[in-house]
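Participant: Coordinates for the following, if possible.
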Amino acid sequence: MSAVDGLVLVDKPAGWTSHDVVARLRRLAGTRKVGHAGTLDPMATGVLVVGVNRATRLLTHLVGADKTYRATVRLGQATVTDDAEGEVTQTADPAAVAALTAADVEQALATLRGPIEQVPSAVSAIKVDGQRAYARVRSGEQVALAARPVTVHRLDLLGSRPGDGLLDLDVECDVSSGTYVRALARDLGAALGVGGHLTALRRTRVGPYDLDRCRTLEQLGESFTVLPLAEAARAAFAVRELTADEARTLRFGQRLSPSGLPAPVAAFDPDGTLVALLEDRGDTARSLLVVPTD
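Facilitator: Below is the predicted model of the structure:
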């Protein structure tokens, strides 16, 4: 087993599944204990947070982090998958696409900002009667998923490029966990009456981790390094500095006084070692996880 513990921040290449990346890092790290915090579709690129050894225990608490994406939405065509990999199901009259104004686009974008009820893409990994929705779609079924609440904190238009009866929009968004950018593209096209789908997607941030800290698979193959466990936790969570007695108390499975900080709280012993993730429950702070010692 590898002695490495920490997060690997990968700039995922196009054409790779998140599972492909995990498999590659298992070989590089010399351990099977590798997982990721939030899938990226094969066509997407950008930030994929991967945990190695003990850092895999942090991943559950990182999945819910807000994320930032840059994307290209093609107006004038809808597809079965809401992205460029699916069959075109609708093509709008080029005149209708050409008639769209900047004000029309901004008005439609405004309806997608803030707390919204979003119907996930039919080819999502959500399970329907025990089977992934995408598997049902690929077998020819019609899948209708229920809407669920998500928050689009920011959705900005960066530029537009008309051509061949279509209109490509470059956008950037900050979204809550569980938001499907493909579904935003679909709903934007529907709001404008011309259909829409995603042609490019790049995740530029997951919680506190952005592209500037990421490395490509080629770079990791040349020099495999991780973001140490303690440093990763300090960047992602509220921090509580413990006394030696408090650290010992947590390691024995006992509780502390509440911190008043938003959960999860990363608790560190005096030498800077991550001891646990905590949350307040009434008049105590309980462990969400205790990090095993070496």
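Participant: contacts, neighbours, all on C-alpha from now
Facilitator: OK.
Participant: Distance of Val34 relative to Asp129?
Facilitator: 29 Å (CA to CA, to the nearest Å).
Participant: quick one: which of the two has more around it?
Facilitator: The neighbour comparison of Val34 against Asp129 (other CA atoms under 10 Å) goes to Val34, with 25 against 7.
Participant: who touches the more buried one in this structure?
Facilitator: Val22, Leu25, Arg26, Val50, Gly51, Val52, Asn53, Thr56 (CA atoms under 8 Å, 6 or more residues apart in numbering).
Participant: Inside strands: which ones of the residues you listed?
Facilitator: Counting by DSSP state E, the part of the contacts of Val34 found in strands is Val50, Gly51, Val52.
Participant: The last one: what's its closest spatial neighbour, skipping adjacent residues?
Facilitator: Read it as Val52. Val34 (4.7 Å; CA to CA, 6 or more residues apart in numbering).
Participant: what about the residue lying closest to Leu217 once chain neighbours are set aside, which helix or strand?
Facilitator: Nearest in space to Leu217, with sequence neighbours left out and distances taken as CA to CA, 6+ apart, is Val10 at 7.0 Å. Per DSSP states H and E, Val10 falls inside strand 6-12.
Participant: residues making contact with that strand?
Facilitator: Contacts for strand 6-12 (CA under 8 Å, 6+ apart): 18, 21, 44-55, 209, 211, 213-217, 225-229, 232.
Participant: what do you get if the cut-off is 6 Å, keeping everything else the same?
Facilitator: 45-52, 55, 214-216, 226-229 (CA atoms under 6 Å, 6 or more residues apart in numbering).
Participant: Would you do the same for the sequence below? I want to compare the two.
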Amino acid sequence: MSDLVGGGLLLVDKPAGCTSHDVVGRLRRVLGTKKVGHAGTLDPMATGLLVIAVERSTKLLGHLSLTDKTYLATIRLGSSTTTDDAEGKMLATAEPAALDAVTDDAVTAVIGTLTGPILQVPSSVSAIKVDGQRAYDRVRAGEQVELAARPVTIHRFDVLGPIRRGDDAIDLDVLVECTTGTYIRSLARDLGAALGVGGHLTALRRTTVGPFAIAGAVDVYGPDGVPERGGPRPEITAEFSARVAAAIIPAADAVRLAFATRDVDGALARDVRYGRPVPASGIPGVYGLLHDGDLLALVEESGGQARPRLVFDPA
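Facilitator: Below you'll find the model as predicted:
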């Protein structure tokens, strides 16, 4: 599509049943370009916000500060699985008496210990590489994988609404605000383990990534939904492609959401396009330089000059 040269960011509401890579592949077909990338994966069972970059804006992916994320999740207490979510094989189930002993106050107390800066052991079926190979590939090959604990921060871990109790399970809906690298299914696992009954994730939806929110995110599959793997691909109409393309946030607008910005005149814009530094203005950290409403570069100041970190619109 000829109007995608500068590209931008597209907020996608990923449905269940597809990978983040599937969404990228779908958008390459919908938009008619190979230059599509994403910032942060979601498991196939998860739904919600994927931040997608298109065309030249794929350059921004390594610079966007997307460290904080928000999730809505459902945790089931009373059983543990091989994957810490509902897609894994059952490992153990709790006795009814053990579940009866889990009070609301006990749940609240354990959640408190899982809030704030913590060390978290990622799920063994995560995409973390172990000696050059993804952990989940090693698990599928029958290996026992033990990953080292990693520091993450849980800003909020709130129970939403009443805790639902059944004969063989306790379900709770939660809201989690956390730093990148946090595994929500690991929170479910650790909550259940601390309560002595096991736990796993049964639903997950991401609602924010950095400054971007799910409101206004687009469905890139349409009424046909996610096609069966290996099955026929549904037709993509020109109308559908145009509707998705219209939802792309121009690069300059996306940078305004994620960074401080500064407008420069034509002379300074020319210097920036050639990768030359320009006089500093006292803005801390990385920020965007704009000219006539268009994104020129991301810069950072040092030694009295704003030096390009990324020239978005080179000469």
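Participant: Would you pull the TM-score for this pair?
Facilitator: The TM-score (TM-score structural alignment, normalised by the length of structure 1) is 0.94; 293 aligned residues with a CA RMSD of 1.8 Å.
Participant: Counterpart of the residue nearest to Val52 of structure 1 over in structure 2?
Facilitator: Aligned counterpart of Val34 of structure 1 in structure 2: Val36 (TM-score structural alignment).
Participant: again, but for Tyr134 of structure 1
Facilitator: Per TM-score structural alignment, Tyr134 of structure 1 is aligned with Tyr136.
Participant: The closest residue to that match other than its chain neighbours: what secondary structure?
Facilitator: Distances taken as CA to CA, 6+ apart place Val125 nearest to Tyr136 of structure 2, at 3.9 Å, with adjacent residues excluded. Taking DSSP: H, G, I helix; E, B strand; the rest coil as the rule, one finds Val125 of structure 2 in the coil state.
Participant: Same check on Val176 of structure 2?
Facilitator: Under three-state DSSP, Val176 of structure 2 comes out as strand.
Participant: any idea how far it is from Leu201 of structure 2?
Facilitator: Taking CA to CA, one finds Val176 of structure 2 at 13 Å from Leu201 of structure 2.
Participant: Neighbour count for these two, which is higher?
Facilitator: Taking other CA under 10 Å, Val176 of structure 2 and Leu201 do not tie; Leu201 has more neighbours (25 against 21).
Participant: what do we get in structure 1 for the more buried one?
Facilitator: Leu201 of structure 2 maps onto Leu198 in structure 1, with residues paired by TM-score structural alignment.
Participant: mean shift between the helix or strand harbouring its match and structure 2?
Facilitator: Per DSSP H and E, Leu198 of structure 1 falls inside strand 196-206. Here strand 196-206 of structure 1, set against structure 2 after superposition, deviates by a mean of 0.5 Å using mean CA distance after the TM-score superposition for structure 1.
Participant: Show me what that strand is packed up against.
Facilitator: On a contact count with 3 or more CA pairs under 6 Å, 6 or more residues apart in numbering; DSSP states H and E, strand 196-206 of structure 1 meets strand 45-52, strand 67-75, strand 77-79, helix 181-192.
Participant: Quick one: neighbours of the counterpart of Glu231 of structure 1 in structure 2, just the number.
Facilitator: Matched to structure 2 by TM-score structural alignment, Glu231 of structure 1 sits across from Asp253. The number of residues packed near Asp253 of structure 2 is 14, by other CA under 10 Å.
Participant: what secondary structure does Asp253 of structure 2 sit in?
Facilitator: Strictly by three-state DSSP, Asp253 of structure 2 counts as helix.
Participant: any idea how far it lies from Ser281 of structure 2?
Facilitator: Using CA to CA, one gets 21 Å for the distance from Asp253 of structure 2 to Ser281 of structure 2.
Participant: Over to Val139 of structure 2?
Facilitator: Where Ser281 of structure 2 is concerned, Val139 of structure 2 sits at a distance of 52 Å (CA to CA).
Participant: Surely His155 of structure 2 is in contact with Cys178?
Facilitator: Yes. His155 of structure 2 is within contact range of Cys178, at 5.4 Å (criterion: CA atoms under 6 Å).
Participant: residue boundaries of the strands in the stretch 101-250 of structure 2?
Facilitator: Secondary structure of the stretch 101-250 of structure 2 by DSSP state E, counting those that start in this stretch: the strands cover 116-120, 129-130, 133-134, 150-165, 170-179, 199-209, 212-213, 249-250.
Participant: just to revisit the earlier point, tell me the angle the strand holding Leu198 of structure 1 makes with strand 45-52.
Facilitator: On the basis of axes from the mean of the first three to the mean of the last three CA atoms, to 10 degrees, strand 196-206 of structure 1 is oriented at 50 degrees to strand 45-52.
Participant: Tell me the residues of structure 1 aligned with stretch 174-182 of structure 2.
Facilitator: So stretch 174-182 of structure 2 sits over residues 171-179 in structure 1, by TM-score structural alignment.
Participant: what's the distance between that stretch and the middle of its chain?
Facilitator: Counting by CA atoms, centre = their mean, to the nearest Å, stretch 171-179 of structure 1 is centred 8 Å from the centre of its parent chain.
Participant: What is the aligned counterpart of the residue nearest to Leu217 of structure 1 in structure 2?
Facilitator: Under the alignment (TM-score structural alignment), Val10 of structure 1 pairs with Val12 in structure 2.
Participant: same deal with Ala125 of structure 1?
Facilitator: So, by TM-score structural alignment, Ala125 of structure 1 is matched to Ala127.
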